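Undergrad: okay, predicted coordinates and the sequence, questions at the end:
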Amino acid sequence: MPVHAMDENSRLHQVQAMLESGALQRSGVLLNALTAAEIAHLLESLPLTEREILWGLVGDQDGEVLVHLSDEVSADLIKKMDTAELLAAADGLDLDDLADLIQTLPATLTTQLLDSLDSQRRKRLESVLSYPEDTAGGLMDVDTVTVRPEVSLDSVLRFLRTLGERVPENTDALIVVNREDHYLGMLPLSRLVAGKTSDIVAEVMRLDFKPINVNLSDNEVASRFEHHDLVSAPVVDDDGKLVGRITVDDVVDVIREEGEHQFMGQAGLSEDEDMFAPVMISARRRALWLGVNLVTAFLASWVIGNFQGTIEQIVALAVLMPIVAGMGGVAGTQTMTLAIRGIALGQLSSANMRWLVIKEFGVGMVNSLIWAVIIAIIAGIWFHDINIAWLIGVAMTINLLSAAVGGAVIPLLLDRFGIDPALAGGVFLTTVTDIIGFLAFLGLATHFLL
């Protein structure tokens, strides 16, 4: 079976078998049949020793491969490259890819790489690097095809023929600008080929295509592409002057990275963390998060310790406590995940937060009543005690309602204070649900059963 037709798992097994048997030449042939993105995926899937061997077999695609790797894996491989290899890898990269690569390099290598570029390419690269990475300016490519509004379609077609393969990828429209490079509109290729050659650009161009401001956040850019089904979009500065364009392949990377960030952040991990990083490096990174979690666990334990006498007299409470806390944690996580997604997509803010809180409170009320009754019945049958039954039912209701409110409010509060809710929200929510759950359950037991 051709290697490009294999699924990723089969390809990984074949590469590992080749490396273990010492068939390096066959491994190199296999790599040459893959795209840069596929090679990057293979490298990230291999342990460090095998990864280093395979990296040595990557040929002319090494620059493209570095761009597709996660920051941590890319930085590790760059350390093993000498300056000449790195400069050769960077040669030929598109400016937006080169900008991504250069931001992972040490300062000394960055200077050498910039010095190796011709003045025009360096100036264009520095213009991209002058914008924050998470903005439209950081995403854009300065390679654009522009036309004037007064020229004929015949002239545009002849211009495109002269460009040939130098036309940038994902070019679905040409950007119309005036002599001062101020954005005027878009000329879709469909209108270009369908129009009369004698028509002028101003007669057939689109005037309703809104450009993207260079300072717009990458998440807002992704939202614009999603809502309008864009393939590419022009980027302008505050004066309306064209500075570049963004293409859909860059936006796909933004969406993927945001999804990975939210998923990994719930465990206190970085989306760029290398799965096969050295043990001590991974342990050091996770130690801080475990320490924070330990502090919150001590808070919950302190609450329980205040009711030690109650637990000693009614042992059933110790058996049922994890149920109350666990149900609250799950319910809160469901709401918090929804809220974090809303913040990331720009759908949730202080303007509509109260409506989400009201809705989630209603959901919590319905679920708490259902599960409170079920758990109360189970606890009553289990311990043959009606007091234990209604007690856990009431505590469950209180905790599920507080979890619903906390799951909606905590992410927005963290975001307002500049704290990433995907990273820190879980710890705060767990603390809230554990403490309220234990306080409600043990407090009610102390008041009514003793």
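TA: Sure thing, it's come through.
Undergrad: going forward, measure contacts and count neighbours with C-alpha atoms only.
TA: Noted.
Undergrad: wait, doesn't residue 143 sit right on residue 168?
TA: Yes. Residue 143 is within contact range of residue 168, at 6.9 Å (criterion: Cα atoms under 8 Å).
Undergrad: these two - which one has more neighbours?
TA: A count of neighbours by other Cα atoms under 10 Å puts residue 143 above the other of residue 143 and residue 168, at 18 against 15.
Undergrad: could you say which helix or strand holds that one?
TA: According to DSSP states H and E, residue 143 maps onto no helix or strand at all.
Undergrad: who's in contact with it?
TA: Shown in contact with residue 143 (Cα atoms under 8 Å, 6 or more residues apart in numbering): 95, 168, 244, 245.
Undergrad: show me those residues that map onto helices.
TA: With DSSP state H as the criterion, helices contain residue 95 from among the contacts of residue 143.
Undergrad: which one among the contacts of residue 143 gets closest to residue 131?
TA: Distance ranking of those against residue 131, using Cα to Cα, places residue 244 first at 12.1 Å.
Undergrad: how close does the closest one sit to residue 72?
TA: In this structure, residue 244 and residue 72 are 28 Å apart, going by Cα to Cα, to the nearest Å.
Undergrad: nearest residue to the middle of the protein?
TA: Closest to where the C-alpha atoms of the chain average out (Cα atoms, centre = their mean) is residue 258, at 1.6 Å.
Undergrad: circling back to that earlier point, identify the contacts common to residue 143 and residue 168.
TA: With the criterion set as Cα under 8 Å, 6+ apart, the contacts of residue 143 and residue 168 do not overlap.
Undergrad: secondary structure element for residue 442?
TA: Assigned by DSSP H and E, residue 442 falls within helix 421-449.
Undergrad: in addition, the following structure is provided for comparison:
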Amino acid sequence: MDTAQLPTTDEAREQLLDALEHPDTGQLPALIARWHPALIADAVEALPRDMRHTLWDRLDAIDRGQVLIEVGRGVRQQLIDEAAQDELLAALATLEMDELADLDADLPVSVLDAMVRAMDVQRRERYERVKRYPDDTAGGLMDVDAAAVRGDVSLKAVLRYLRQVRKRDGKLPEHMDSLVVVDRQNRYLGMLRLSDLVSHKSTAIVSHLMDAEAPAIQVGTPDTRVARLFEDRDLMSAAVVDDDGHLLGRITIDDVVDVMRAEADGEVMRRAGLGEDTDMFAPVLSNAARRAVWLGVNLINAFVAAWVIGLFEASIDQVVALAVLMPVVASMGGVAGNQTLTLVTRAIALDQIGRGNAMALLFREVASGLLNGAFWAIVVAVVATAWFGNTQLGIVFGCALLINLITGATAGTLVPLLLERLGIDPALAGGVLLTAATDVVGFFSFLGLATLFLL
């Protein structure tokens, strides 16, 4: 299908809905045949729950396997729960080992056992090798079918080996831009690019052409670190090795793109207090229960801020302008804090912060908060004085704003660092704690200073 004619997810969903509601038109088989499974998966996620399995029933085994890989975990769990065991087994049989390793945690035990029993000896051995490692590590991402050649052979021998692989398996490994070079003990030596393989004399020796500087990835490396390495080095593939340098497998760019997308999606969802596997058409009861926790945390924050305001009820009654201005103080502190929080959370994710630079970053952010606070304190003091005709009120307003901007910068730096030290995701809880700090300090500083100097 011409890429210019590819529909958007919304257009695909509408076309699928129309085809599912009018099965006599014969549109559905034509759409499924033309579309890539990834587009079908996107449309499946956007379909109401009762329509998803109807579409699943019309897919073949290959498309079902790819749809399970592409959809979010919440939708995947629904499809697995509602599918017949023989349908699942047929779909799973079409997947690569690293893809199976990504799915097996969501599979019923009976399906998992039947899947392993149905494997031939070689496939079962490869599956067990991948399952030794957690899903969020290089070992969990890797494909064990790494095409490896020795460094002491000629390019002619390498080409003969690749022809044998194609004859044996019917295809070469996916996304193969280079071959892994190893010694006789299967220890990693470097990478041989396919461009070098096909452009040099067939008598050339592999070790003379290989890239010995190409990085190999330790099997226990977190998947986010793997993604960063691919981004920094512009890699298409990389070898995975154990602690002794022995070749275990290969990671390709398609696996890394999935990691990047999952990390980005998870970041957005965690900032809203939602799980990464949230299904937008999940049952209302479970959906409400999932959101209730963070709504409760925010409610506690709101009550704490309201309690602080209540401490100064008499002051607010005497100077009505305080009620008008105090939300501005809290809001400005929250904005300043969120700017710092975003910066620090990103730096933590990229491993850019450690003991050696944490204090320097704190001082820098506090200094920025102080400069911004001083500038905007003068601005709001002038505005408040002109608005309410009260110079003392303007000065109090400006001082409170200065205090809260410094508080926002300080909390925005310290909160994510503390959460990361405690093993809590800063993207999940950082915003809630920051809001609590800037609201409480903002209200307390403004109303407290007003009580001391205006009343």
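TA: Sure, I can see it. Since the structure is predicted, the reported quantities are computational estimates derived from the model, not experimental observations.
Undergrad: quantify their similarity with the TM-score.
TA: The TM-score (TM-score structural alignment, normalised by the length of the first structure) is 0.96; 450 aligned residues with a Cα RMSD of 1.7 Å.
Undergrad: to what extent is residue 407 of the second structure buried, counted in neighbours?
TA: By the measure other Cα under 10 Å, the count of residues near residue 407 of the second structure is 24.
Undergrad: list the contacts of it.
TA: 333, 337, 437, 438, 441 are the contacts of residue 407 of the second structure under Cα under 8 Å, 6+ apart.
Undergrad: and if we set it to 10 Å?
TA: Residue 407 of the second structure sits next to 333-334, 336-337, 366, 369-370, 401, 413, 434, 437-438, 441-442 when contact means Cα atoms under 10 Å, 6 or more residues apart in numbering.
Undergrad: picking that back up, what range in the second structure matches the helix holding residue 442 of the first structure?
TA: Using TM-score structural alignment, helix 421-449 of the first structure corresponds to residues 426-454 of the second structure.
Undergrad: buried stuff in that stretch?
TA: In terms of neighbour count (16 or more other Cα atoms under 10 Å), stretch 426-454 of the second structure has its buried residues at 426-451.
Undergrad: can you give me the strands for the stretch 201-350 of the first structure?
TA: 212-213, 232-236, 242-247 (DSSP state E, counting those that start in this stretch).
Undergrad: and the counterpart of residue 106 of the second structure in the first structure, how many neighbours?
TA: Counting by TM-score structural alignment, residue 106 of the second structure corresponds to residue 104 in the first structure. When neighbours are defined as other Cα under 10 Å, residue 104 of the first structure has 18 of them.
Undergrad: can you tell me what residue 223 of the second structure aligns to in the first structure?
TA: So residue 223 of the second structure corresponds to residue 218, using TM-score structural alignment.
Undergrad: so stretch 401-408 of the second structure corresponds to what in the first structure?
TA: Counting by TM-score structural alignment, stretch 401-408 of the second structure corresponds to residues 396-403.
Undergrad: just to revisit the earlier point, any chance of the strands of the stretch 201-350 of the first structure in JSON lines, plus mean neighbour count and distance to residue 84 of the first structure?
TA: Formatted as JSON lines, the strands of the stretch 201-350 of the first structure follow (neighbours: other Cα atoms under 10 Å; distance: least, Cα to Cα, whole Å):
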{"stretch": "strand 212-213", "mean neighbour count": "22", "distance to residue 84 of the first structure": "37"}
{"stretch": "strand 232-236", "mean neighbour count": "24", "distance to residue 84 of the first structure": "34"}
{"stretch": "strand 242-247", "mean neighbour count": "24", "distance to residue 84 of the first structure": "30"}
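Undergrad: so which of the ones you listed is nearest residue 284 of the first structure?
TA: Nearest of the strands of the stretch 201-350 of the first structure (Cα to Cα): strand 242-247, 37.5 Å.
Undergrad: matching residues in the second structure for the closest one?
TA: Counting by TM-score structural alignment, strand 242-247 of the first structure sits on residues 247-252 of the second structure.
Undergrad: could you pull out the helices for the stretch 201-350 of the second structure?
TA: 206-209, 223-233, 253-271, 284-311, 313-318, 321-349 (DSSP state H, counting those that start in this stretch).
Undergrad: how much does the fifth one stray from the first structure?
TA: Looking back up the chat, that one is helix 313-318 of the second structure. On superposition with the first structure, the average gap between helix 313-318 of the second structure and its aligned counterparts reaches 1.7 Å (mean Cα distance after the TM-score superposition for the first structure).
Undergrad: can you tell me what part of the first structure that helix aligns to?
TA: Under the criterion TM-score structural alignment, helix 313-318 of the second structure matches residues 308-313.
Undergrad: now find how far off-centre that stretch is within its chain.
TA: 47 Å (Cα atoms, centre = their mean, to the nearest Å).
Undergrad: list the buried residues of that stretch.
TA: 310, 311.
Undergrad: which residues are contacting it?
TA: With Cα under 10 Å, 6+ apart, stretch 308-313 of the first structure has contacts from 302, 304-305, 317-319, 442-443, 445-447, 449-450.
Undergrad: same question, stretch 363-383 of the first structure
TA: Contacts with stretch 363-383 of the first structure, where a contact means Cα under 10 Å, 6+ apart, come from 316, 320, 323-324, 327-328, 331-332, 335, 357-362, 384-405.
Undergrad: what subset of those residues is buried?
TA: Buried, going by 16+ other Cα under 10 Å: 324, 327-328, 331-332, 335, 357, 360-361, 387-405, out of these.
Undergrad: just the ones in helices from the residues you listed, please.
TA: Those of these lying in helices (DSSP H): 324, 327-328, 331-332, 335, 357, 360-361, 387-405.
Undergrad: could you measure from the aligned residue in the second structure for residue 285 of the first structure over to residue 178 of the second structure?
TA: Aligned by TM-score structural alignment, residue 285 of the first structure pairs with residue 290 of the second structure. Note on residue 290 of the second structure: its distance to residue 178 of the second structure, by Cα to Cα, is 45 Å.
Undergrad: what does residue 20 of the second structure give?
TA: Noted for residue 20 of the second structure: a distance of 44 Å to residue 178 of the second structure, by Cα to Cα.
Undergrad: just residue 223 of the second structure next, same as before
TA: According to Cα to Cα, residue 223 of the second structure stands 21 Å off from residue 178 of the second structure.
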